[in-house]
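1. What follows is a predicted structure for the sequence shown.
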Amino acid sequence: MLFLLRLIHENASDLGYLLHKHPAKVQQFSLPFGESTVFYPEVSDESTTACLLVNVDPIYLSRLRAGDVGRPLEPYVNDRPYTANSFLSVALGDAFRTAMTGRSQHRPELAAQALQLEIEIPVLKCNSGLDLMQRIFEPLGYTIEAQQLPLDEQFPDWGPSPYFHAKFRVQARVQDVLRHFYVLLPVLDNAKHYFISMDEIEKLLRNGEGWLEQHPERELILKRYLKYRQNLIRKAALQFETEEEEENPIQETPEQKEKRISLNQQRLTAATEALVSSGTKTVLDLGCGEGNLLRHLVKHPFQRIVAVDASIRPLELAKEKFAGKSIEFMHSSITYLDDRLTGFDAAALIEVIEHLDPERIQAMERSVFGHMKPRTVVVTTPNVEYNVLFEEMTGLRHRDHRFEWTRAEFQNWASKVAETYGYQTEFRTVGDVHELYGSPTQLALFTRTPRSKA
């Protein structure tokens, strides 16, 4: 299979600096399923073309897949060595790994520039036809010239095949084009030929950053890229929704934004004040996300602050935001018994528990109150009764909320936890208090009783 990238520019021969592959050399790379080769069939100051040739080992394919009863020859007779698919995507990421980061030591100004680029793929599979190709590439600025290939030239009555000889033209940075095709090739083919795990979400977020967030076909891309794995699709969608909430507040009216920020700041301030007044020296921020509470904690002289989250992406973003601050970051879950999280004075779960599936609540209780055993625990959660006061709200406050409790439900839960694990509870309101519906956020302050220290 072939992938050709052509640069049309007054200094087109500098493409080698952007791809980190010398035009005068032929370079080969070993892959788990075969090998790839990078070479330049055309080099001039006006136009330079880089070619990625991928040779897939058919013996490897036959051993990888056992096929099914209905198609016993499928592992041995298939299109995988010949048509652009996820194998080509893997090869792109392997051969042009540095180029996809946008780094260029010798031509940094060219790497940052939107250039006139042409991409040609002689055999590109797209079962859903040219319409899908246009829907996912044209919003990114591409123009497409595609010729649908016949199923067999010797038998025209068999009709067209799902394969296209496709050419794409775009004005974009080289790194963006490589990232586009890395993500979208498997989407067109609607198949991946390796095991799909949580790592795919990180790859998708990393290579989709800056363009996939606002793509009109984002939902379709997520489904196809993640092979319709609903748990992975939901987690990836949540990551994008969280980033949109942080980066695109312009969708809110000024009044809505003011109310949201006001309530959020009141919630974080109330939690921080509860921790400070308890005499806490060491604190756990459980479910830290991208670090909203950390912004408040670092303003106080805590001896040790540890931020914990089960999701890698927000944890890494928090690390970047608080680089140089005395904060430790740990990848862990509040539903697991983690010895690293024991021995702290206090723990905060700020708008966290409502994101847990109800059947996991008890595991969280055992982990936080039974295993970690901090002297003080601060928990905040939405008051579902207050939701009627939010105009045009239907359902829960966030798509990822698994539940929201009334005041009575929250207090009943907290009281049972306190009795089970030896704590006393104090309930506080956060935000404007309505005479009928209470406050928008409810807070429980758990304090471990002396008898539970043994």
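-> Everything's here; your move.
2. rest of the way, CA atoms for contacts and neighbours
-> Fine.
3. So what's the residue count around the residue nearest to residue 47 when sequence neighbours are not counted?
-> Nearest residue to residue 47, sequence neighbours excluded (CA to CA, 6 or more residues apart in numbering): residue 8, at 4.6 Å. Using other CA atoms under 10 Å, the number of residues around residue 8 comes to 18.
4. Please apply the same query to residue 137.
-> Residues lying near residue 137 (other CA under 10 Å) number 19.
5. still on that earlier bit, from what I see, the residue nearest to residue 47 and residue 43 are in contact.
-> No: with contact defined as CA atoms under 8 Å, residue 8 does not reach residue 43; the gap is 10.6 Å.
6. What segments of the stretch 1-150 of the chain are helices?
-> When assigned using DSSP state H, counting those that start in this stretch, the helices of the stretch 1-150 of the chain occupy the ranges 15-19, 58-64, 86-95, 108-111, 130-137.
7. can you pull the buried residues of the host helix or strand of residue 414?
-> Per DSSP states H and E: residue 414 is located in helix 407-421. Buried residues in helix 407-421, defined by neighbour count with 16 or more other CA atoms under 10 Å: 407, 410-411, 414-415, 417-418, 421.
8. next, the one to line up against it:
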Amino acid sequence: MILSMEVSRSGQYPATDLGYLLHKHPDRVQEFATSQGRATVFYPVATSDTCRAVLHVDGEGAQIDRGGDVDRHVNTVPYAASSRLIVALGKVFGDALAGRCANRPDLVDVRWPLTLTIPSVPVRSQRKPTELFAPLGWRVSEVAQPLSPQEWGDSDFVTIRLSGSQSIRDALRHIAVVIPVLADDKHYFVDDEEIDKLERLGDGWLVDHPHRDDIVAGYVKNLRHLAETASARMASDVSSSDGRDGAGPDGGSGTSGEAAAPHREPLARRRLSRVVDVLEQTGARSVLDVGCGEGRLLAALARNGFGRLAGIDVAPAVLDAARARLDRWPGIDLWQSSLMYADERCRGYDAVVLMEVVEHVDADRLATAMASVFDEMSPRTVVVTTPNREYNAVYGLGARFRHPDHRFEFTRAEFTTWAASVADEYRYAVTYDGIGDEDPDAGTPTQVAVFTRDDEDDS
């Protein structure tokens, strides 16, 4: 099992700074005992312009799985770059995966011109390497390894080469999640702790991946109860105030050899920051987050000194997760509720936020939901964000919505028409904005409407 990482100089940082990030000195060959055998780290190239680190695992600890990678002729287990390689990687490069670099913390977020090469990856999932890696900003090359005799064709093993501008932390996290999904062969028992690990490794990129649900299911061995739990937690990360659209910030699936998209801050984070900024600009001191998910927006508002905060969601399990997240701010109220009926507890807030919420409401019930917000709750400010359907083409999604739970998605014209009609009906002024990188034809991935009621004109 082999993984090769090659970086080039990044601005003021020489390529040999890779040694600090990996906690392995370029001048030494180092060996480590792992459950999969002896791991060796060495640097065939180590100059200020180019540095290549190689992880080799001899596979001596790999056990034969008669139902998996072994046929009657060849035991491929010690050679396949699958979950076994990732287990060894976690043992050897655990600090790098965690983003720890005590001696040089300035290096953790540096983006390097980087190439990863991983031979002998068994690809047995329905999704192909390009579909899973390209949305993360990688150029992807996959070369099938032929069978012998040649007339038998290609095996399901491929050599994957990834090129792009990435931090070492993010690059290792990408392969730590995606490689086991591609191989579809996790060799160890998985339980709820695997979901926790997935959230850690997927932080900042997985919730926005256009094939998030496939990755989540594959990572937990397609065990239905774990997949449903993991998908619910991941969906809540991008639902409502956490941005539930599920499309990747770096474009669609692409094809092998396409240019990598430049690095962008994940769309969910940008959306969260923009909503906080908007609320600060309105002067709101009390905020109700409708569809609060696991409470990421509420946590951001609490950190920014907002006063009275509350969140509602229809899912009790998600609210439990929000309570755990918001434990350090005991004054934040959370309760189960729905936009489909009036709830007097939702009244009296300066601002109400519906972040990636309206697209989850059936179109024929949207009017009821808006009456609940604008008439029953009647805040001075309402902030609505929702996906821009036209941008889906940039993500390579075709006619598909960004998330299976979406009931509809607005084009830009449809959104402005709808928002204007809501503003007119409830006597609010409305302004429009966008979040994310703008495409000249499709606009921005997220569209925003900010509704403001002039209290002096109220009758």
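-> Received, thanks. Remember, it's a predicted structure, so these values are computed and weren't measured experimentally.
9. helices or strands up against the longest helix seen in structure 1?
-> If you go by DSSP state H, structure 1 has its longest helix at helix 254-277. The contact analysis (3 or more CA pairs under 8 Å, 6 or more residues apart in numbering; DSSP states H and E) places helix 254-277 of structure 1 against helix 294-297, strand 346-350, strand 376-382, strand 423-430.
10. If we use 7 Å, what do you get?
-> Using 3 or more CA pairs under 7 Å, 6 or more residues apart in numbering; DSSP states H and E, no helix or strand is in contact with helix 254-277 of structure 1.
11. Aligned to residue 21 of structure 2, what sits in structure 1?
-> Aligned counterpart of residue 21 of structure 2 in structure 1: residue 18 (TM-score structural alignment).
12. can you pull the contacts of that match?
-> For residue 18 of structure 1, the contacting residues are 99, 104, 111, by CA atoms under 7 Å, 6 or more residues apart in numbering.
13. and which of those residues is nearest residue 445 of structure 1?
-> Residue 445 of structure 1 has its nearest neighbour among these in residue 99, at 50.7 Å by CA to CA.
14. what's the counterpart of the closest one in structure 2?
-> Using TM-score structural alignment, residue 99 of structure 1 pairs with residue 96 in structure 2.
15. Now do the strand or helix carrying residue 418 of structure 2: which range of structure 1 does it align onto?
-> Element membership for residue 418 of structure 2, per DSSP H and E: helix 412-426. Per the alignment by TM-score structural alignment, helix 412-426 of structure 2 matches no residues in structure 1.
16. from the chain's centre, how far out does that helix sit?
-> 30 Å (CA atoms, centre = their mean, to the nearest Å).
17. buried ones in the helix or strand following that helix?
-> Moving toward the C-terminus from helix 412-426 of structure 2, the next helix or strand (DSSP H and E) is strand 429-435. For strand 429-435 of structure 2, burial by neighbour count (16+ other CA under 10 Å) applies to 429-430, 434-435.
18. top strand in structure 1 by residue count?
-> When structure 1 is parsed with DSSP state E, its longest strand is strand 160-172.
19. picking up where we left off before, redo the contacts of residue 18 of structure 1 as TSV? Include distance to residue 262 of structure 1.
-> Listed next are the contacts of residue 18 of structure 1 as TSV, based on distance: CA to CA, whole Å:
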residue	distance to residue 262 of structure 1
99	43
104	44
111	42
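20. filter the residues you listed to the buried ones?
-> For the contacts of residue 18 of structure 1, a burial check counting by 16+ other CA under 10 Å picks out 99, 104, 111.
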